[in-house]
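Visitor: Quick one, fold the following:
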Amino acid sequence: MGALSNLRVLDLTQVLAGPYCTMLLADMGADVVKIERPGGDLIRSNPPYVDDPEEEAYGGYFQSVNRGKKSLELDFNDDEDRADFLSLVEEADVVIENYRAGTMEKYDLGYETLREHNPQLIYSSIRGFGDPRTGETHRQGQPSFDLIAQALGGVMEITGQEDGPPTKVGPGIGDLFTATLNCIGILAAVNHREQTGEGQYVDTGMYDSMLSMTERAIYQQSYTGEAPTRQGNSHPTLFPYDAFETADGYAVVAAFGTNHWRELCSALDRPDLAEEYPTAADRLEHREELRAQIADWAADLETDDLVDRLEGRVPAAPVQTTEEIFDDPHVRDRDMLVPVEQPGTGEDVEIAGNPIKMTATPPEPRGRAPLLDEHREDVLGEESEVTADD
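Guide: Okay, the predicted model is just below:
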């Protein structure tokens, strides 16, 4: 039994932001019913596959963020399906959708309608630019994806090499961070309802979330009047805090504290640097020449050797590939790679585990992602045309 096993969530989301949010809820025990449009979530067919896309029910993208959910296929243009959905709303705790603003209203299934069927309902939306109910802007109704959010929210402007172009962060943080904040908002609304009996609307916008994530750039602009820009792997106010090329890869070193700086100078066999640049301000002022000293030292060492010399004394780590992550015993010891069935292969695949650890009700992926409409009988009492062997 998970911490949220008392909650039923109707998940109308697709692609990444919404499904990641509801995945977190499902990992924590919520009964998440994924309400899919005819044909299913857009990413069901996205690669990669283990072997044969014709035989496998879905690819890794869908599997990763939809594990542990139930699936029900409904068409809101169909009166019977719409009635079935409303019957589920009456018993639900949470409804989540990530359509453009106004889409649910086209089906007369907006928050105000659903609240009439269930006054205690928590209705949550994830949109590119938020919902008019919580702050109307000219951007609402525009489509948005991770790339758009990262560009508008300042992430790309401060990411990349100094002499290079604005660069997107690798993981889809415009989706993932927004989804995580939305999950927090839902849980706060659940707690409020427990105290008052009152449901509410929870709205999280991707653009807003990226502004929250780039908080450092925001206060820098306010304090200095200058727009922060790209600094590669370095930090605007901390040094050394950077990546250094080694003889066989890269390692990162974070020795901005005076105690760590002294230890780093000892490892470099340069105690004179610790004496000459004793304060953080000194080191920032002379960061370029000091960086060159560290870079020369790192270039002659293999990554493991560099990390071994600093481990326990200075925060340092190798820049790992995914293959190296899979070989890291820490990852296995923390249950951060979880096997799930891949339908159509007879094999298991591994997906990322849940980083939230709890002693009494530990979150965990609760089985594979669902087949399309697999749980119709479970949810509505009607027989489905699909089976777990499809």
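Visitor: Going by C-alpha atoms from here, please, whenever you check contacts or count neighbours.
Guide: OK.
Visitor: Who are the packing partners of the longest helix along the chain?
Guide: In the chain, with assignment by DSSP state H, the single longest helix is helix 173-196. Helices and strands touching helix 173-196, by 3 or more Cα pairs under 8 Å, 6 or more residues apart in numbering; DSSP states H and E, are helix 17-27, strand 122-127, helix 146-152, strand 200-205, helix 206-213.
Visitor: Quickly compare these and say which is most buried.
Guide: helix 17-27 (a mean of 27; mean count of other Cα atoms under 10 Å).
Visitor: who does it touch, helix- and strand-wise?
Guide: Checking 3+ Cα pairs under 8 Å, 6+ apart, helix 17-27 ends up next to strand 8-11, strand 31-36, helix 60-66, helix 173-196.
Visitor: Export those to CSV and append columns for distance to residue 370.
Guide: Shown next, in CSV, are these (distance: least, Cα to Cα, whole Å):
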stretch, distance to residue 370
strand 8-11, 13
strand 31-36, 9
helix 60-66, 7
helix 173-196, 20
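Visitor: re earlier: okay, the helices and strands packed on helix 173-196 in JSON lines with distance to residue 9 next?
Guide: Formatted as JSON lines, the helices and strands packed on helix 173-196 follow (distance: least, Cα to Cα, whole Å):
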{"stretch": "helix 17-27", "distance to residue 9": "8"}
{"stretch": "strand 122-127", "distance to residue 9": "9"}
{"stretch": "helix 146-152", "distance to residue 9": "24"}
{"stretch": "strand 200-205", "distance to residue 9": "14"}
{"stretch": "helix 206-213", "distance to residue 9": "21"}
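Visitor: Which one, of those, ends up nearest to residue 163?
Guide: Comparison of these against residue 163 by Cα to Cα identifies helix 146-152 as nearest, at 17.9 Å.
Visitor: Here is the second sequence; please produce its structure so I can put it next to the first one:
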Amino acid sequence: MAGPLEGIRVLDLSRILAGPWSTQLLSDLGADVIKVERPGSGDDTRAWGPPFLAREDGTPTAESAYFLCANRGKRSITVDVSSEAGQAVLRELAKTADVFVENYKCGDMRRYGLDYDTLAELNPRLVYCSITGFGQTGPYSHRAGYDFVVQAMGGLMSITGECDDLPGGGPQKCGVPISDLMTGMYASVAIVSALFERVESARGQYIDMSLLDTQVAWLANQASNFLVAGSEPRRWGNAHPNLAPYQSFATSNGALIVAVGNDRQFGALCGALDLGELARDERYTTNAARLKHRESLVCLLANRFRGRDTAAWLVGLEAAGVPCGPIHSIPQALSDPQVRSRGMVFSLPHGSGAIAPQIANPIKFSRSTVEYRRAPPVLGEHTDDILSRDLGWSADRISVLRKGGTI
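Guide: Below is the predicted model of the structure:
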């Protein structure tokens, strides 16, 4: 079976992460993604290294690991978007595209004649997605948006990190640019939804995606806690605001996490720790009671966990049906037998002659396929192919554009 988006063409004018993450997902699902890049330098993240991909003999390529994580499966064309000739090239490509994705500042696309209204006149079926830090409307719409800034402004950092009164306490950003990543995921859902709607309406539409909107949207239970109770959520470190015990514990040689989600699991935990009396103690019999008496409960559990090593505890807890797990480093996570058995790490031959390691798409269909047709492209790798095969332009016409610096 082909990918479910086979036959869909995406014109991708996005850079950095939120947009490229979205379009990589569309590519994995079968879409033909044409990545438009600046001649000479390309997507900013190509230079975001080290580390850079190396060939088998150890010689480095120009491809950063950062760029490799978000641009699999795409065809790269270099076009000077700021030039009239380059804008004409992109309008020609937009005529045959199903989706147009961009993350330029508000107003830039209109100034270039590449805004939704202009392109919709050429291609009424076009689904056009703009991704910015703060959206197309509102008092901050003119601001440039960065993941780190949005994590701070959107409330995430206020609930991430250790409590203020503990060593290392204070607001922390997430270890990956999660606002970018989640905006890319929401954008993909929006794009596919608009394509589905187009089946009936035969018309495209405009999608306005904002990093700040997305960050606020996925505050999830933390925002709901505040809206329902009116109390400001706090940082809990590795603990949970609504469940106990649901946190990390130190062992004799490291640490592990325990994730008790109900009273039955708490009873199983007590049995595995040989602390059966706690399961009968009215201070701990229900989750609400455990939250009220969290401090004393955690103290008792922490003392017991320090008595054995991590591996021994994990065997006992798993046998008892208590949700738990080790705290892996990234190398440990990527070499975990479950991760490997699910095919989450693989490699693709790269145009530079190197082999590009990749993290797989987690979607697994029963009939459709996830497609890994090519590694992240070398800058401008497919320029001639796209202009000649997709637009039918002659070699002479392409040569004129290249000599003029348009491509």
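Visitor: show me the residues around residue 181 of the first structure that make contact.
Guide: Contact analysis of residue 181 of the first structure by Cα atoms under 8 Å, 6 or more residues apart in numbering lists 204, 209.
Visitor: Quick check: the residue lying closest to residue 144 of the first structure once chain neighbours are set aside vs residue 103 of the first structure, distance?
Guide: Of all residues not flanking residue 144 of the first structure in the chain, residue 128 sits nearest, at 4.9 Å (Cα to Cα, 6 or more residues apart in numbering). Note on residue 128 of the first structure: its distance to residue 103 of the first structure, by Cα to Cα, to the nearest Å, is 14 Å.
Visitor: quick one on the thing from earlier: tell me which of the helices and strands packed on helix 17-27 of the first structure approaches residue 377 of the first structure most closely.
Guide: Residue 377 of the first structure sits nearest to strand 31-36 of all those, at 12.2 Å, using Cα to Cα.
Visitor: tell me the angle of the closest one relative to helix 17-27?
Guide: 150 degrees (axes from the mean of the first three to the mean of the last three Cα atoms, to 10 degrees).
Visitor: Excluding chain neighbours, give the residue nearest to the counterpart of residue 206 of the second structure in the first structure in space.
Guide: Aligning on TM-score structural alignment places residue 206 of the second structure opposite residue 201 in the first structure. The shortest distance from residue 201 of the first structure to any non-neighbouring residue, by Cα to Cα, 6+ apart, is to residue 123 (4.9 Å).
Visitor: For residue 54 of the first structure, which three-state class applies?
Guide: Secondary structure, DSSP: H, G, I helix; E, B strand; the rest coil: residue 54 of the first structure is coil.
Visitor: Residue 324 of the second structure contacts residue 317, correct?
Guide: Yes: counting by Cα atoms under 8 Å, residue 317 is a contact partner of residue 324 of the second structure at 7.0 Å.
Visitor: ok, now how distant is the aligned partner of residue 175 of the second structure in the first structure from residue 47 of the first structure?
Guide: Here residue 175 of the second structure is matched to residue 170 in the first structure, going by TM-score structural alignment. Distance of residue 170 of the first structure to residue 47 of the first structure, given as Cα to Cα: 17 Å.
Visitor: between the two, who's got more neighbours?
Guide: Per other Cα atoms under 10 Å, whichever of residue 170 of the first structure and residue 47 has more neighbours is residue 47, with 13 against 6.
Visitor: Any idea how many residues pack against the residue nearest to the more buried one when sequence neighbours are not counted?
Guide: Counting by Cα to Cα, 6+ apart, residue 47 of the first structure lies nearest to residue 59, which is 4.8 Å off, once chain neighbours are set aside. Neighbour count for residue 59 of the first structure, taken as other Cα under 10 Å: 20.
Visitor: Now for the counterpart of residue 59 of the first structure in the second structure: which residues touch it?
Guide: With TM-score structural alignment as the criterion, residue 59 of the first structure lines up with residue 64 in the second structure. Neighbouring residues of residue 64 of the second structure by Cα under 8 Å, 6+ apart: 45-53.
Visitor: Return the member of these nearest to residue 216 of the second structure.
Guide: Lowest distance from residue 216 of the second structure to these (Cα to Cα) belongs to residue 45, with 25.9 Å.
Visitor: Roughly how far does residue 34 of the first structure sit from residue 11 of the first structure?
Guide: Counting by Cα to Cα - residue 34 of the first structure and residue 11 of the first structure are separated by 5 Å.
Visitor: Repeat that for residue 32 of the first structure.
Guide: Counting by Cα to Cα - residue 32 of the first structure and residue 11 of the first structure are separated by 7 Å.
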